[in-house]
Structure formats: structure tokens, C-alpha cells
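> For reference, the sequence and a predicted model appear below.
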Amino acid sequence: MAYDVVVLGSGPGGYVAAIRASQLGFKVAIIEKESLGGICLNWGCIPTKALLKSAQVFEYIKHAKEYGIEASGQPQFESVVKRSRGVADKMSKGVQFLMKKNKIDVIMGFGKIKTKGQIEVTKADGTKEVVEGKHIIIATGARARQLPAMPIDGKKIIGYREAMVMPQQPKSMIVVGSGAIGVEFAYFYNSMGTKVTIVEFMPRIVPVEDEDISKELEKTYKKYGIDIMTNAEVTAVDTSGTGVKATVKTANGNVTLEADVLLSAAGVVANIEGIGLEENGIKTEKGRLVVDKYYQTNIPGIYAIGDCAPGQALAHVASKEAIICVEAIGYNEKKYHHAPEALDYGNVPGCTYCVPEIASVGFTEKQAKEAGYEIKVGKFPLSASGKASAAGHTEGFVKVIFDAKYGEWLGTHMIGYNVTEIIAQTVTARKLETTYHEVLNSIHPHPTISESVKDAIEVAYGEAIHL
């Protein structure tokens, strides 16, 4: 079976690459070992948001009196999990439809690059077939990182996959790691009634975010009743009893934590084992494939995108890399009219869907200063937002950072109600090289959370009206 483009993996990188290649007139096949849509649709972005929505609905019920409504109810944990799986299944079926619509052949099995231009696919029944592809795109994604002190057993020490489908709700949980996965599950389980303790190795939670964001989330989580330990490391876990006992190394000595279950949320590692990289001399570095700006590896005709490539491990990054990669192939094959623009990794938004939500893009305040900028910083609390007050979610703020000399928009950092929906404004504005002047001269609708971005800019330039 011969194709123009063969994609290994069907996550938000792989399936997007396949569709774009088909749109450009290539004959395309996609190889997937498990479920179409990859981790994002089946075990990541989508089903976790469904769980979080259920937690938010339960939070509304608990606080219904604050909205003038009498309501009561208890979560049915199994039903919450069932709804999440249903949402994931629907999305995966949507990808199946897109494959048929775009006339993409789906080959189920584990793919391994045999030689340049050939992938050997091992089916579930053990049979094998060889698929030929002039261009091979590796989009094999990533999995939960396992730490030596806490090997995942799927029962008492779990990863994000197990956290999504636990047969019953634990009474207590230790969450190791406070990146997006860690703080999202911490919020979900705490909201449902589980006693949660977060253990973070770094000095602050959500350590990739601006320091003000970390402080605000920690303050809010402690208000929720979540215990937080920073500058802390789990050095051993004992699972011999009914639950887990974790030995935590802190600045003040060792502490023992006990819980029903421990969630290891210490990041991800790329799926690059056993796919024929070493046999074909395909270079890797720090656990990722080495690629050029159009995602070609050191072997012509073999490409890598998404979590197995060097960029940020985010679904929207994988999708954009997929399009750039395929359009570059199309340009070289005279099926696309121009060379695509390389991705600016300094203008990639990050979103975390805990409550309050976190959204950010560009320089943090610390990074801007370290880069040598003289800056103007504006911070607008959502307690002063009419929309946030009406919604009953006044926690958080919008923080903007501008270059004082030229007015360049260096970064935005938000924590609060629905802020993930408005970060794209900053991304687009930065792409267009917009200054503060253009934003302040653009009318923002009232009442909205989005107008808080304008309010924060007014603060930065000493023109605050609503503060």
C-alpha cells in the first residue's frame, strides 16, 4: 500500500496533518495503535474538561443560595465519569467521520519505521503489513512521566488516565506536581469532596506562570481547603497498607503523608521508543526528535510534530505544527503556493482549566526584566469587574506587560472566570505587533471579562477609569 503521506499517530497533531495533506491533494494514510484523536480527545484535554464542568455544576449547587436559588444535590461519581467518557467517545467518533470525509485510510496497529519510506504495522492480532509513504510524519505524542520514587501501578499510584476513570471516589488524594494536570485534578477531586494535598518540587505552584498567578492560585486553593506543600519532594511511597504513605522531603525534614491514592502529575515524556528511530539514524535530543523549522528530521522525508518534537507539549501547538509541516511538504511538491511561516514559540498561549482558570502568553514580568526591557505593568482585579460580580466569580485578575519605550505588548497573564476564552486577543494583537494605543482605541463590549484586558492596560498607562 503506497501513499504520498503517512502519519504515525492520530492525536491533534496527527489527524490535523492527515486532513491538511488530503486537502492539498495528497493520498494519505494514518496509523493509530489505540483510538482516533489520541490522548487529547480520549484521555486528556476533552474528557478532563467534562469532569471539571461537572465539578463546577456541583459547586453552583452548593452555592445556589448566593444566587437566590434553593437547590441541593450530591454528585454521583460514577455518572460524572460516565459523562466524561461519553464526551470523549463522541469526539473520537467525530475524528472517524473526518477521516472518511477526507478520504484518509485509517490503519489500526503499532507502526514502526522499517526504512525510509516504509512503516511496518503490527495489528492487534499480531499480523503485520508494510505501508509505503513518500513522506512520513511522526506524531506519536507523549505519556505520563514516571518518577522512580512513585512507579504507577494504576491502583494506589495513578497517572492522569486512571484519575479520569476511578471506579469510586477516593476520600483523600496526594497530587504530586502542580502543572496543568496536577492543579486541574486537584480542583476536580477537592470539589467533589476528596481531601487533596498538592506536593510541588519547585518553590511555587504552577511554576511556569507569572509569580503573581502562582500566589493567587495558592491563596484560592487554600481557601478551598486544598493543602499545598512547595519546595517538597516525594522520596518514597509505601503501598503495602490499605492506602499510600508518602515520604516527603522538605526544608524542615521529612514528613509522612497518608491518603487513599497518589496521583503522579509530574509532566509527560515523548513516545519515541520502538518506532524505528535508532535503526534509521533519526536524531533525538533530550527525549525529543530533532527537527528543522518545517519539522523535518535529519532524514529527508521523515518529520516529527507535537509532543515528540521540541516545542511546547500542547494540543494547539501540535495542530499548528501539523499544518506548517504539511504545507511545507506541499510547497516542495508544488501543491501549495508558498512556503509557510515558521511558528513563533514565543507567542503560544497556555491555558489551565482549574477554577479559577489561568491563561497566559508572552513574557512574564520576571522574563521581561531579564530580557532587558523597561516595562509598564497593569493589573486589574476582577473584583472591580461588573461581569465577574454578576457571575459571582470575583477572584483573580488580568495582568498586562508592555515595553515602556515602544508600547510593544510583551505579555498577558490572567487568572479568573472564563479567562481562557479571551487570551486569543493578546495572541492576535502580538502577532499584528499592536501597541497599547491601538488596544485602548478599540471598543471593548460591556459588561464582559474581556474588557478587563483594556482596564489593565489603562492601569499600566495611568489612565484607569474603573479602579
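Cool, got the structure. These numbers were taken from a predicted model, which means no experiment stands behind them.

> CA only for contacts and neighbour counts going forward, please
Will do.

> in the longest helix seen in the chain, what counts as buried?
Across the chain, the helix with the greatest residue count (assigned by DSSP state H) is helix 77-101. With burial defined by 16 or more other CA atoms under 10 Å, the residues of helix 77-101 counted as buried are 77, 80-81, 83-85, 87-89, 91-92, 95-96, 98-99.

> likewise stretch 187-206?
Neighbour count says stretch 187-206 has 187-192, 194-201, 204-206 buried, by 16+ other CA under 10 Å.

> what do you get for stretch 349-369?
For stretch 349-369, by 16+ other CA under 10 Å, it's 349-365, 368.

> Over to stretch 141-152?
In stretch 141-152, counting by 16+ other CA under 10 Å, buried: 141-146, 150-152.

> Closest to Asp4 out of these?
Nearest to Asp4 out of the buried residues of stretch 141-152 is Gly141 (CA to CA; 22.0 Å).

> and the gap between that closest one and Pro349?
As for Gly141, its distance to Pro349 is 19 Å (criterion: CA to CA, to the nearest Å).

> ditto for Glu451
Glu451 is 19 Å from Pro349, by CA to CA.

> now Ile19
24 Å.

> do Thr220 as well
Separation of Thr220 from Pro349 (CA to CA) stands at 23 Å.

> for Pro310, same thing?
16 Å.

> and what of Thr434?
Taking CA to CA, one finds Thr434 at 17 Å from Pro349.

> then this one, side by side with the first:
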Amino acid sequence: MPDAYDLIVVGGGPGGYVAAIRAAQLGMRVALVEREHLGGICLNWGCIPTKALLRASEINHLLHTLDAYGFAADNPRFDLQKVIGRSRQVAAQLSGGVKHLLKKNRVTVVDGHGALAGPNTVRVTKDGKDAATLTAPHIILATGARARVLPGIEPDGKVIWTYREAMVPAAMPKSLLVIGSGAIGIEFASFYANMGAKVTVVEVMDRILPVEDAEISAFAHKAFVKQGMTILTNATVKAVATSGAGAVVTVEEKGGRTHEIAVEVVISAVGIVGNVEGIGLEGTGVRVEKTHVVTDGFGCTGEPGVYAIGDLTGPPWLAHKASHEGVVCVEAIAGLSHVSPLDVTTIPGCTYCRPQIASVGLTEAAAKAKGHEVRVGRFPFIGNGKAIAMGEPEGLIKTVFDAKTGELLGAHMVGPEVTEMIQGYVVARTAELTEAELMHTVFPHPTISEAMHESVLDAYGRVIHI
């Protein structure tokens, strides 16, 4: 007889395990099916271990700039395997923590690959053999995504890397080329540049970090070039010829001019593909577009009783979006009255490079395209006392308001610790605050967050410190 549950979650990443725990809190009997690592890609091979690596690279940068703070150190160096080992240890610790949380909340964890096998049914296989058959009136698919592979530039694990190989290098490459300048590509570019590698970034669009506000992209571009990176925009990688010594990359720039770049390693960071294969979608009402499952604001698919969340669905492909989707989906299933559909304009995006980048809501261009008359405020970190005292005066905060209503349409930041500060603007958008409340909010001094206040004041001609 199949094991019966109220809810089955397929996938134990940040969307799946959070959905399972929230459902258990609401009194549901829950089974979670995971074939590899609890915590998913984010915790094991993405968000968390990359931040441990980036922290190490920040320390390496500081060690080489000690003189500015009045210190000196002879021959600062690093042990790459210890750096990687710490990153893996952090991931393992948190994966174990997720296992504990699921046990604490009495979620049944089933080891194996889960796939739909008819109405209200999930079949679990392990090593090609049937392991379990589960039934439930509600099934959430949270199978995540994987790195997109460009034809002719297939990763080989030696010279052409995906994010996995980039996180556990056997040796530090002296030179590398990153294809793609989204968050993943730029974070790896920043890590390796801070660790001493010569880094080239190739982006097919006309600017790096193309989802960010154009001013923030331009600011970051200048900062990366100043650090020694080579940035090529409006450029396409046409071919990669590998050898034992590395790779020769043929790049075509705007106007059709091509040239070759020799590097030890190529990192491909050109987006993701939803894991829609092998999960039993055939013959169901679940609709797939461009490798991602189509859902409404509550995670519902076209198949009754089947839901989807996280990277398996549409953008933004972020761990915190997946977790929030999981909670919304489960609370809607439970029939709670206060549940609101997911609003992607209140989801912050963060890139943990140096300098950091964070944003929420509409860019200035997007706001104008939607017909808004806007008021824009800006404040540079060079006008902020705490940033200067920290020795990190390179940064900018930009706020976009609706000129008629005072609604905060978007906020965009580049500089130290902005990934921590963006939440202030996220709360403002979620609470539907206007410029009036933000201007009358007291910000502590001296903090970098004061620049957030000044940017709001600037939008209304009241800025103090510039």
C-alpha cells in the first residue's frame, strides 16, 4: 500500500524544505523527497559556500591593503585547500541543520528521485530501483534548476567549468575568462580577481549586470576595471579551443571584430535550465515554457493538486524567492485567509561581489516604461562618514519614486554591505510607505544606512550632505 500524506514535496532546496516545514506547522502530514543533499544547490553548491569563498577573498584583499589602515604584514598568502575546505564545512554544517529542522517538525524525508506517477501519486526511485510510492492530495514540485550549457562550450571539469568546478579548484588559476555577467558570473569574477587571478568577463548584452539599473551597472563596471578586470560587453564567445595548458577563446565584439584570448580556465555562467525532465510531467496539465513550469501567484500549475515553486518556475531565480513561494503555496493550500500572491517587485536581488550590489523594485528605465512620472534621488558613499572611516567610500544609492503618489518604485545600491541594507527598502515597499514616512524615519549615525536616507531626501530636493 502507498504511504499516504497530506502533502508531498519533491525537492529539498530552500523552496522545498521551507514549504515542508510550514506545512507541518499547519498540522499537515508531510513527506519530502530529496535525491541528493538537503538544502539543495543553494545551500550545498550555491548561495552559502560561495559566500564563504567570497569572505575569504575579501580578507585576501584586506591583507594586501593593510598599509592604508596603518598595519603591515610580510608575505601575506593563502592556502587554497583550506579556503575551499572551510567553504565545504560551512555547507555541510547547514545541510545538517536542515535535516535537524525537518526531523524537529516531523517531516518524513524520503531518500531518492521523486516523479509524478498518476493523480495524487509520487513514485520514488533510488539507484534505478523503486524505493517508495507516496500519495497525497497536494504535491509541490521544487526540483530546482541546473547550469545552462552553451553548444560547443560544454564543461569538461578541467578547463571549462560550471559553478561546481569553480567552487572547488585544485589550484588557483593565474588567468580565467567568465562567460556571462549576471550575479553568478560576477561573483566568481570578483572572487578570483580578489585572489590574484587575471580575470576577463564577456557579456553579450551592452552592459554587465543587465537586470540592474543602468547607473549601478556603469558604476560597478568602472569599479571592476579599476580592480584590474577586463570587461567586454556587446561581445560573444564564438569558440573555445582547449588543451592541457588551458583554453584559447575566440571572442566577437560589436562590429564583427574577432580576437583570441588565452586563459587557463573558462567559467560558463550563462543562466539556468529548469529540472523539468524525469519528474512525470508528461500527460499532465502542467505547462512548461523555456524549461520552466508556468504557475500563478500561489504556485498552482495547470494540473489540479500539483504545484511548483523555486527555480523550477519563473524568475527571479533566487533562494529567498523560492522560500517565500513555498510559504505562500502551502498557506493557500491550507486555506488561510490572509495569503497574498507573490509580488516579484518586492523581492530583493543581491550580488556579493566587491563592491556589493543590491536592488528591489523597478529600475528608473522600467518605471518610465510603465508610464510613471518619476523623482530620482542619488547619494554617493563619498559623502557618508562611516563609509570613509571604513576605508570604503566607493558606492552609490539610487531611489526611484512615483512623482504623483510618492510610492517607492525601486531602490538600487552599490557599495559595502548594501546586501544587508537593501532590506530597509524592501520593508518600505512591502508596507507601501511613501517618501513622507522614509524622510521622517531617523537613521542612526554614523552608519552607512544614512546614505539610504540621504538618497530619499535627494529625490525631493532636501539632501543634506552633498
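Received it, and whenever you're ready, just let me know what you need. Here the structure is a predicted model, which means the values were calculated and not measured.

> Quantify their similarity with the TM-score.
Here the TM-score for the pair of chains, by TM-score structural alignment, normalised by the length of the second structure, is 0.97; 462 aligned residues with a CA RMSD of 1.2 Å.

> re the thing from before, please flag which of the buried residues of stretch 187-206 of the first structure sit within strands.
195-199 (DSSP state E).

> Could you pull up the residues touching whatever residue of the first structure lines up with Ala214 of the second structure?
Aligned against the first structure by TM-score structural alignment, Ala214 of the second structure finds its counterpart in Glu211. Glu211 of the first structure sits next to Arg204 when contact means CA atoms under 8 Å, 6 or more residues apart in numbering.

> Endpoints of stretch 198-214 of the second structure, how far apart?
Stretch 198-214 of the second structure has an end-to-end distance of 26 Å (CA to CA).

> Ok, stretch 32-47 of the second structure next?
21 Å.

> just the strands in the stretch 251-400 of the second structure please.
258-263, 265-268, 272-274, 288-289, 292-293, 306-308, 349-351, 356-361, 374-380, 396-402 (DSSP state E, counting those that start in this stretch).

> Show me the one of the ones you listed that comes nearest Ala132 of the second structure.
Per CA to CA, nearest to Ala132 of the second structure of the strands of the stretch 251-400 of the second structure: strand 306-308, 18.9 Å.

> Would you check the span in the first structure matched by that closest one?
Taking TM-score structural alignment, strand 306-308 of the second structure hits residues 302-304 over in the first structure.

> Where does the counterpart of Ala136 of the second structure in the first structure sit: helix, strand or coil?
The alignment partner of Ala136 of the second structure in the first structure, by TM-score structural alignment, is Gly133. The assignment at Gly133 of the first structure comes out as strand when based on DSSP: H, G, I helix; E, B strand; the rest coil.

> State the distance from Gly133 of the first structure to Val5 of the first structure.
Distance, Gly133 of the first structure to Val5 of the first structure, by CA to CA: 5 Å.

> neighbour count winner among those two?
Val5 (26 against 23; other CA atoms under 10 Å).

> Can you get me a residue count around Asp213 of the second structure?
For Asp213 of the second structure, the number of neighbouring residues by other CA under 10 Å comes to 20.

> From Trp45 of the second structure, how far off is the closest residue in space to it that isn't next to it in sequence?
Excluding the flanking residues, the one nearest Asp213 of the second structure by CA to CA, 6 or more residues apart in numbering is Thr363, at 5.0 Å. According to CA to CA, Thr363 of the second structure and Trp45 of the second structure sit 30 Å apart.

> what residues are up against the spatially most central residue of the first structure?
Nearest to the mean C-alpha position of the first structure, by CA atoms, centre = their mean, lies Leu314 at 4.7 Å. When contacts are counted by CA under 8 Å, 6+ apart, Leu314 of the first structure touches 306-307.

> Could you report the separation of the equivalent of it over in the second structure from Gly15 of the second structure?
When the second structure is aligned by TM-score structural alignment, Leu314 of the first structure is paired with Leu318. For Leu318 of the second structure, the distance to Gly15 of the second structure (CA to CA) stands at 10 Å.

> anything in contact with each of these two?
Gly310.

> In the stretch 1-150 of the first structure, what residue spans correspond to strands?
2-8, 28-32, 105-108, 110-115, 118-122, 128-138, 142-144.

> Report all helices and strands that the longest one contacts.
I take that to be strand 128-138 of the first structure. For strand 128-138 of the first structure, the elements it packs on are strand 2-8, strand 118-122, strand 302-304, judged by 3 or more CA pairs under 8 Å, 6 or more residues apart in numbering; DSSP states H and E.

> The shortest one vs the second structure, average distance?
In this case it means strand 302-304 of the first structure. Strand 302-304 of the first structure, aligned to the second structure and superposed, deviates on average by 0.5 Å (mean CA distance after the TM-score superposition for the first structure).

> which residues sit against that strand?
With CA under 8 Å, 6+ apart as the test, strand 302-304 of the first structure has contacts from 116, 135-139, 289, 291, 295-297, 325.

> returning to what we had before: make a markdown table out of the strands of the stretch 251-400 of the second structure and add distance to Glu454 of the second structure.
Listed next are those as a markdown table, based on distance: least, CA to CA, whole Å:
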| stretch | distance to Glu454 of the second structure |
| --- | --- |
| strand 258-263 | 44 |
| strand 265-268 | 39 |
| strand 272-274 | 37 |
| strand 288-289 | 43 |
| strand 292-293 | 40 |
| strand 306-308 | 41 |
| strand 349-351 | 21 |
| strand 356-361 | 17 |
| strand 374-380 | 6 |
| strand 396-402 | 9 |
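
> Which among these is found nearest to Ser455 of the second structure?
Closest to Ser455 of the second structure of these is strand 374-380 (CA to CA; 4.7 Å).

> what stretch of the first structure does that closest one fall on?
Taking TM-score structural alignment, strand 374-380 of the second structure hits residues 375-381 over in the first structure.

> Equivalent analysis for stretch 289-297 of the second structure, please.
Under the alignment (TM-score structural alignment), stretch 289-297 of the second structure falls on residues 285-293 in the first structure.

> Between the two ends of the matching stretch, how far is it?
Span of stretch 285-293 of the first structure from end to end, CA to CA: 16 Å.

> buried sites along that stretch?
Applying 16+ other CA under 10 Å to stretch 285-293 of the first structure flags 288-291 as buried.
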